[in-house]
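1. What shape does this take:
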Amino acid sequence: MEPRYPFVAVDVPEPEADEIAAALFELGASGVEQRDEQTLVRGARSGQVTLVASFEDHGEAQAAIAALGELSPPLAARLEEVVGDAWRDAWKEHFAPFALTPTITVVPPWIERAPEREGERVLLLEPGRAFGTGLHATTALVAELLDEHAAELRGRELLDVGTGSGILALVALLLGAERAVAIDNDDDVIEVVHENAARNGLEGRIEASAGVVEQVTRRFPWVVANIEARVLRPLAPELARVLAPGGWLILSGILESERDDLVAR
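-> Below you'll find the predicted structure:
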């Protein structure tokens, strides 16, 4: 008998996708896929995305559905399953190289692709194992801002708070930053950061560790944090503390209605 693998699918408002995906990982998901207009898979209705989380067993999946139903407002998740092992690699067919910024193209490691134009940089990134594939708008906006100010970034150090896959720290290094420090409160993603850095020959220029910004003891000329406002709000004093005078603080994952309150902090 072929093995049966459960997964949980839930439609969520796009601005809340990162937060809910994080909750799915905390509930035991081994991977979370986001389906929207940028994927080749049909997603949810306009303004929403579909999160598809894989679980090791049906008990974990059912527990996750129950937990999502207890949120405020509750989320109506559904349990589905696939049969056999072909699914483990089938999703890779839907992840193609894409331009993250005018100069950086994200390429999955199973595709061989050299730079195709002058000035293009290729970032090899394994999707699915940690947050930060570059497909989410908040990640892309920060990456584009770093690209736009590459001249000021060149030769400087950057702190990436809530690094996930390490994508923003790696983007900074590709753009010429001298060194990046990447931290995340999820121990499991740090291995992913090291793997992605090694794929791009950047392991000697990045320091990745599990931790929180309160543990950072020095200041940086560049600080980025792509986290939703709910998390950023209490961190505001610490983010200001680790920012060097005259430095750049780039925050993302914030709704327009939340901006003024966060700036005031």
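2. contacts and neighbour counts: CA atoms only from here.
-> Will do.
3. which SS class is Glu56?
-> Secondary structure, DSSP: H, G, I helix; E, B strand; the rest coil: Glu56 is coil.
4. so who does Glu228 touch?
-> Counting by C-alpha atoms under 8 Å, 6 or more residues apart in numbering, Glu228 touches Asp18, Glu19, Ser252, Gly253, Ile254.
5. Relative to Pro234, how far out is it?
-> Using C-alpha to C-alpha, to the nearest Å, Glu228 is found at 11 Å from Pro234.
6. And this one, please, so the two structures can be compared:
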Amino acid sequence: MAWLRVTLKAEPGLAEKISAGFEDLGAIAVTLSGDPDTPIFDEPEVEPASWTTVTVSGMFEDSVNVEDLLQTLTKRNDLKDLPTHHIESLADEDWERVWMDRYQPIHIGGRLWICPSWQTPPQPDAINVVLDPGLAFGSGTHPTTQLCLSWLANRSLTDKTLLDYGCGSGVLAIAALKLGCQQAWGVDVDAQALVASRDNAQANQVADRLDLCHPDKLDPALKVDVVVANILAQTLISLASNLIARVSPGGTLLLSGILNDQAEQVAARFDHSFNIQRRQQEDWSLLVATPKTGKIEEN
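-> You can find the predicted model right below:
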């Protein structure tokens, strides 16, 4: 049997509706991915308008009338026309291989790898985070995620605690736990992200050490050794007081999801209480913030 893959790009709100429409209309698989230049985030307290373009792909049996399908989606969403779309035919043995071949093991550095479940880890004795791409952001491929993972991989995390603020797939918290973290927390406003994080934690045998919840449900008194927030620059600025309040004395705050030309603006919101170092990968920056001597000011 041959298969049809229908792919289009849309703003996130419409992309979510199209994804649901694909499923309602018989898609056997639906994938969402972000613009390669800008990550998609489900961050606490950020509006969807801050997100970027999403690519939606639906796989259908070749008997499906694609024109009827597209017309149905257009009417359901009150559109004059659907966004530009692409239709391709794949042989039965090709479509799954094409999708799976896109995701190869990623060597973050030193002892840490991110590996899809269907791939054999290149270094079985290394620390391998098993992670399959899904609906929640964070498959380990984007520079922002890799910057955070690289920092974690090169630190002693034994008996440390960590908060992943805007956890997406949970990859950062899971990696930290496998690197020796004693306990981690992950928060996200998107219920799908929390489900994905729980599933991924179970796949990596660390679910008993990862607490997941909506940010509003997080213990107000919680302070941890490492706070990591891989979200958007303006969101980091708006959440600054909240993030600062979560850092234990002597702890570290990792801020990412920041374009290089936004780094100074973000750093300025935190440098009253933190010494800040900057790392870069391609067009993206990671700010590593450690408290200055004395009390952390939460202004």
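7. Just the TM-score for the two chains, thanks.
-> The TM-score (TM-score structural alignment, normalised by the length of the first structure) is 0.73; 232 aligned residues with a C-alpha RMSD of 3.5 Å.
8. what residue of the first structure takes the place of Gly109 of the second structure?
-> Alignment note: Gly109 of the second structure maps to Thr101 in the first structure; criterion TM-score structural alignment.
9. Test my guess that its match contacts Thr139.
-> No. At 10.5 Å, Thr101 of the first structure and Thr139 do not qualify as touching, with contact defined as C-alpha atoms under 8 Å.
10. Can you tell me which of the contacts of Glu228 of the first structure carry over to the second structure?
-> Mapping the contacts of Glu228 of the first structure onto the second structure (both residues aligned by TM-score structural alignment, their matches' C-alpha atoms under 8 Å) leaves Ser252, Gly253, Ile254 still in contact.
11. The first one: neighbour count?
-> Each residue near Ser252 of the first structure was counted by other C-alpha atoms under 10 Å, and the total is 19.
12. Now it. Nearest residue, chain neighbours left out?
-> Excluding the flanking residues, the one nearest Ser252 of the first structure by C-alpha to C-alpha, 6 or more residues apart in numbering is Asn226, at 4.6 Å.
13. what about the most centrally placed residue in the first structure, which SS state?
-> For the first structure, the residue nearest the mean C-alpha position is Gly132 (2.1 Å; C-alpha atoms, centre = their mean). What three-state DSSP gives for Gly132 of the first structure is coil.
14. hang on, isn't it packed against Ala169?
-> No. Counting by C-alpha under 8 Å, Gly132 of the first structure does not reach Ala169; the two are 10.8 Å apart.
15. aligned partner of Ala198 of the first structure in the second structure?
-> Looks like Ala198 of the first structure aligns to Gln202 there (TM-score structural alignment).
16. quick one: its match is in a helix?
-> Yes. According to three-state DSSP, Gln202 of the second structure belongs to a helix.
17. what sits against the residue mapped onto the residue nearest to Ser252 of the first structure from the second structure?
-> In the second structure, the residue matched to Asn226 of the first structure (TM-score structural alignment) is Asn230. If you count contacts by C-alpha under 8 Å, 6+ apart, Asn230 of the second structure has them with Thr144, Thr145, Cys148, Tyr165, Gly166, Cys167, Leu254, Leu255, Ser256, Gly257.
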